[in-house]
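3D, please:
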Amino acid sequence: MNHAYLILYVADQPRAAAFYRAALACDPRLDVPGMTEFMLPGGAVLGLMPEAGIRRLLGEALPDPAQAAGIPRAELYLPVADPAACHARALAAGARELSPPAVRGWGHVAGYLLDPDGHVLAFACPA
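This is a model prediction of the structure:
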C-alpha cells in the first residue's frame, strides 16, 4: 500500500485549497477541478473534493453532504513539531478556534479548530 487518503468534502474547492495551503504551509501536490491533494505528516494524503463530486457518486439514495454544511463531520489530527505555531497559522488562514493548544489527558499537546467547511482540525505533539 502506498499512502492512506483522507478525503474531505468541501463546499468550495478553491477556498478550501487556499485555507489548507496556508494552514499547512505547503503547496498541494495536485490541484485540478474535482480534487486537491496535500501530503500530510507520516505520508498520508489529504484530499479536498467538492460536495458536488461526491453527490454524483452517492446519487439520490443517500443524503446530500451539503445538507450537513457547518456540522463537524470529520477530524484531521496532525502530529507536528510545533502545535502552537501551526494552530496560529490556521487561525490566520481563517480557522475558528475550538480550544487552544493545551496538554490533553492522553499525553499530547493539542489545539482544536474548525476549517471553513466545519471539519475539526487538530495539531498535536507529545507533551
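
make it CA atoms for all contacts and neighbour counts henceforth
Will do.

check which helix or strand covers the residue nearest to Ala17 when sequence neighbours are not counted.
In this structure, Ala17 finds its nearest non-sequential neighbour in Thr36, 6.6 Å apart by C-alpha to C-alpha, 6 or more residues apart in numbering. Secondary structure assignment for Thr36, by DSSP states H and E: strand 35-39.

List of residues touching that strand?
13, 17, 26-31, 45-50 (C-alpha atoms under 8 Å, 6 or more residues apart in numbering).

for comparison, sequence B:
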Amino acid sequence: MPRQRISLVTLGVDDLTRARAFYAALGWTEAEVADGMACFQLLGQALMLFGRADLAKDQGRAGADLGTGALTLAQNFVTREDVDTAFAEALAAGATSLKPPEAVFWGGYSGYYADPDGHVWEVAHNPFWPLAEDGSLTLPQPE
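This next block holds a predicted model:
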C-alpha cells in the first residue's frame, strides 16, 4: 500500500454543532461516526471534525492550545467561475473572507477564507494541474 497519501484530515473545532452546520451548508454529506465527532466523506479520504479539547486529549496533549497552525487546506476547481462560486458559498455558510479570488503570481486564480473555527481554506483554479472528471488531482509527472 502506498505510504504517500492522506486518509483522514482532522480539524479541532470549538463548537461541533456550528462546524457541522458550516460544512453541511457547503453541501457536504456527513457520514455516521461516534458521538462527539462529525465526519465527511471526501474523494478518497475523509474530513473529521473533533472538539479541540477532545482532540488535544486524544493526542496525549490534554490542556494544550492546539490553535489552527500554519496549514492551508485547498480545493482546486476546473474554472475561475467555479472558484468564485465556491468562495461565495463558503461566505454564505459563515466563512470569513481572507483574500477574495484573484489572478495570482504562479499563473492561476485563487482566494482564501477561514471556516468558523479559523481553519484556512484556499479555493483555486490551476491551469497547469488539470483535474480528472471526478475532481481528483494527479500532479503532472516530469518527462
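
TM-score for the pair, please.
Here the TM-score for the pair of chains, by TM-score structural alignment, normalised by the length of the first structure, is 0.79; 121 aligned residues with a C-alpha RMSD of 2.4 Å.

what ranges do the helices span in the second structure?
For the second structure, helices defined by DSSP state H occupy the ranges 16-25, 52-58, 80-93.

Mind listing residues that contact stretch 17-36 of the second structure?
So stretch 17-36 of the second structure is contacted by 13, 16, 38-41, 49-51, 89-90, 93-94, 115-117 (C-alpha under 8 Å, 6+ apart).

Most widely separated two among those residues?
Farthest pair in the contacts of stretch 17-36 of the second structure (C-alpha to C-alpha) is Gly51 and Glu89. Separation: 24.2 Å.

Who has more neighbours out of these two?
Gly51 (20 against 15; other C-alpha atoms under 10 Å).

and Pro126 of the first structure, how many residues sit next to it?
Neighbour number of Pro126 of the first structure under other C-alpha under 10 Å is 14.

Now, of the contacts of stretch 17-36 of the second structure, which are buried?
The neighbour-count test (16 or more other C-alpha atoms under 10 Å) marks 13, 16, 38-40, 49-51, 90, 93-94, 115-117 as buried among the contacts of stretch 17-36 of the second structure.

What lines up with Ala25 of the second structure in the first structure?
Superposed on the first structure with TM-score structural alignment, Ala25 of the second structure falls opposite Ala22.
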